[in-house]
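Visitor: requesting a structural model of the entry that follows:
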Amino acid sequence: MNREVTFSSDVQLAGTLSIPENVQDKAPAILIIAGSGPTDRDGNMKKFQANMYKQLSEFFVSLGFITLRFDKRGTGKSEGKFITAGMWDLVEDNIAALNFLKKQAEVDETKVFVVGHSEGCLQGNMIASKVPIRGLVMLAGAGQSLMEATDYQREIAYSQIKELTGFKGFLIRKLNVIEKDRKKAKKLFDKMLHTDKDTIRYQFIKMNAKWFREHAEYDQETSFRKIPCPVLAITGTKDAQADYRALERLTSDVGAPIETHIIKDMNHILKIQEEPIDFQKLKKTYVKGFTKPLPTELTNILSKWLHEQI
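Guide: Predicted coordinates for the structure are as follows:
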């Protein structure tokens, strides 16, 4: 059963509360936290209909969990402006969602979990140190800061550009395309870091400097040490946006009990990807995966861990 709901942070937010049909009294619950970008409650953006959060919700409901997923501020039916939302604005929105979820009559507030995807992993870190939760799940992004993830993505792209052959490869090397792009990225980052404005314009594109700046200033390792609840972290080997090798640092950085898993061939939208990582074809590859089910290995791990916690 899906219920349209609204709740308030400093703006009104809209989402979907999904409740299993067989709930008799009170049930455990999960807040799903979206990754970066103007993402709606289902995990969709314009021309990008992944529906991954809807899929996750349906899976969790099948396990007997109530779920809440919501449109980010400025997207879907939620109020506010996304382009001026800082990292801490999004944290407060998610805390408001978590508190709203805990107050629902059908929810056992002692058994509420947070499941974060991509940037939602970082959001989950921050929330877990501020609000009591039963457990934290980090999907496709655990262990990396925004800056580290950006560097990872850029270096993959550069390595693939270097491998280009023929006239195109010659031209890229002759024109020093990679070095010019590095300098351009540094110039953009410096501009966002050294302004006190919420947004900047760079090459005619409006960008959220406040969000970037707050991420850059955030001490992730200190946050890891403050997590008081059990943690499950999962990333795939075909993830072009988050490095699965970053999971190694969590076992030493996180003070709470932690379990990590690397899923072979799983990509950033939580689908099995047969093709190698190719940034030039990334969107096309993602679109091919939109209709695929969540990987069986992923759902088995999630099911086992969640039921162990309750």
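
Visitor: could you use CA atoms for every contact and neighbour count after this?
Guide: OK.

Visitor: need the contact partners of stretch 172-183.
Guide: Stretch 172-183 is contacted from outside by Tyr158, Ile161, Lys162, using C-alpha atoms under 8 Å, 6 or more residues apart in numbering.

Visitor: measure that stretch end to end?
Guide: For stretch 172-183, the first and last residues are 15 Å from each other (C-alpha to C-alpha, to the nearest Å).

Visitor: which of the residues in that stretch are buried?
Guide: Ile178 (16 or more other C-alpha atoms under 10 Å).

Visitor: now swap in stretch 118-138 and tell me
Guide: Buried, per 16+ other C-alpha under 10 Å, within stretch 118-138: 118-129, 132-138.

Visitor: all strands for this protein, in order.
Guide: 2-8, 12-18, 27-33, 44-45, 48-49, 66-70, 107-117, 135-139, 199-202, 205-208, 231-236, 258-263 (DSSP state E).

Visitor: tally up the residues packed near Leu282, please.
Guide: 13 (other C-alpha atoms under 10 Å).

Visitor: then Ser145?
Guide: Ser145: 21 neighbours (other C-alpha under 10 Å).

Visitor: same check, this time on the one 5 residues further on
Guide: Counted by other C-alpha under 10 Å, the residues lying close to Thr150 total 13.

Visitor: OK, contacts around it?
Guide: Gln241.

Visitor: if I look at it, how far off is Val23?
Guide: 42 Å.

Visitor: OK, contacts around the closest residue to Ser18 other than its chain neighbours?
Guide: Excluding the flanking residues, the one nearest Ser18 by C-alpha to C-alpha, 6 or more residues apart in numbering is Asn2, at 4.4 Å. Shown here is Asn2, whose contacts under the criterion C-alpha under 8 Å, 6+ apart are Thr16, Leu17, Ser18, Ile19.

Visitor: to compare against the first, here's another:
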Amino acid sequence: MSKEIEVIIEGTYPLAATLTLPEGNMKFPLVVMVHGSGPTDRDSNAKGMPLNIFKEISEVVAKEGFASIRYDKRGIGASKGDYYEAGVYDLIDDARAVLEYAKKHQNIDGNRVILLGHSEGSILAPFVNEIISVDGMILLSGTAEPLAETMKWQRQEMINDIRSLKGFEGWVTRLIKLDEKITKMNDGLIKVISETDKAVIRYKGKKMNAKWNREHLQFDVSKPLQKVNCPVLAITGTKDVNVKLSDLEKIKALVQGECETHIIQDMTHMLRKTDVANSMSKIMNDYKKSIKQPIDSELKDIIITWLRNWKSRDVKVHESEFIV
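Guide: This next block holds a predicted model:
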């Protein structure tokens, strides 16, 4: 039976978090969870999109004897600050503050810490590791290139999807030139963002985080990945339309530590499986239906097996320190 403790972490802004401890009175290895993009809380939930990814994973790792900490993003939930004003440097700094806090907790073994990132969190985690080195890393739906490049690929995939539509739906999208409208709107947004130094702008009536978008142009995750010396687990699904499946092998080639990769058939970016056709529009339309189910059991099993192997290997490493 695990125990959840509500804590406040003093960083640039106070961050509200949940520290989950397994049963027992000892120092536990720790999993620090780093968010994907969007206004998500500690459980990976956003308005209208209750993913519960980190909540479920915290329960999984607790059963394996691992503590975990998950936090509300800056300006979300019970955390202070302004979500829309936060840039990439801010997100890295917040994750660092959470990591530093948890490492010092009386029930945490600060020498056995794993960073777990989902989506954008898989980009942030290697940068956090540059500041405070960790002992393991789990990258879910990660990428091996700048986010701007991945987003460019996403847009092209969306356009290809639109152009492949058949029947009446295809006729309508061609009639209104939807593919051209998407390109024009994106080009306009990039121009506005690059020509301002404001943290927040409004574009087409929608509030946008300009600072976050600008800063992502400076961040290339392939560079800090080359400095990762700890064991890594990287997992992506075949129906993940948000990242390139091929980046799994790039991650494996870049990191210096042992890297285990897994491709899960039919799993999406939401870490659930779907039986809809492998089409960006169909998969994204299925998100709200699929998230009513728990995260994928195969994903959980892979994480459990990796954690057990990591713990076994880690114990042997620590035992060797006492051999004379």
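
Visitor: circling back to that earlier point, okay, the strands of structure 1, which one's buried deepest?
Guide: Highest mean neighbour count among the strands of structure 1 (mean count of other C-alpha atoms under 10 Å): strand 66-70, with a mean of 29.

Visitor: so which elements touch it?
Guide: If you count contacts as 3 or more C-alpha pairs under 8 Å, 6 or more residues apart in numbering; DSSP states H and E, strand 66-70 of structure 1 packs onto strand 12-18, strand 27-33, helix 52-62.

Visitor: want to throw these into CSV with distance to Thr195 of structure 1?
Guide: Converted to CSV, these look like this (distance: least, C-alpha to C-alpha, whole Å):
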stretch, distance to Thr195 of structure 1
strand 12-18, 28
strand 27-33, 28
helix 52-62, 34
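
Visitor: which one of the ones you listed lies closest to Ala246 of structure 1?
Guide: strand 27-33 (20.0 Å; C-alpha to C-alpha).

Visitor: average gap between that closest one and structure 2?
Guide: For strand 27-33 of structure 1, the mean deviation from structure 2 after alignment is 0.7 Å (mean C-alpha distance after the TM-score superposition for structure 1).

Visitor: what residues in structure 2 pair up with that strand?
Guide: Counting by TM-score structural alignment, strand 27-33 of structure 1 pairs with residues 28-34 of structure 2.

Visitor: tell me how far the spatially most distant residue from the centre of structure 1 lies from Leu175 of structure 1.
Guide: Going by C-alpha atoms, centre = their mean, the residue of structure 1 most distant from its centre is Phe167, 38.3 Å out. In this view, Phe167 of structure 1 and Leu175 of structure 1 are 12 Å apart by C-alpha to C-alpha.

Visitor: also Ala240 of structure 1?
Guide: Taking C-alpha to C-alpha, one finds Ala240 of structure 1 at 26 Å from Leu175 of structure 1.

Visitor: circling back to that earlier point, Leu250 of structure 1 is nearest to which of the helices and strands packed on strand 66-70 of structure 1?
Guide: strand 27-33 (19.7 Å).

Visitor: which residues are in contact with the closest one?
Guide: 53, 57, 60, 64-69, 94, 97-98, 101, 106-117, 120-121, 123-124.

Visitor: and if you look at stretch 193-210 of structure 1?
Guide: Taking C-alpha under 8 Å, 6+ apart as the rule, stretch 193-210 of structure 1 contacts Ile83, Thr84, Ala85, Gly86, Met87, Leu188, Met192, Trp211, Phe212, Arg213, Ala216.

Visitor: just these now: which is nearest Gly289 of structure 1?
Guide: Nearest to Gly289 of structure 1 among those, with distances taken as C-alpha to C-alpha, is Ile83, at 28.1 Å.

Visitor: end to end, how far does stretch 162-172 of structure 2 reach?
Guide: End-to-end distance (C-alpha to C-alpha), stretch 162-172 of structure 2: 10 Å.

Visitor: my error: substitute stretch 171-187 of structure 2 in the last question.
Guide: 25 Å.

Visitor: equivalent analysis for stretch 111-131 of structure 2, please.
Guide: Stretch 111-131 of structure 2: ends 15 Å apart by C-alpha to C-alpha.

Visitor: mind checking how far that stretch is from the chain centre?
Guide: Per C-alpha atoms, centre = their mean, to the nearest Å, the displacement of stretch 111-131 of structure 2 from the mean C-alpha position of its chain is 9 Å.
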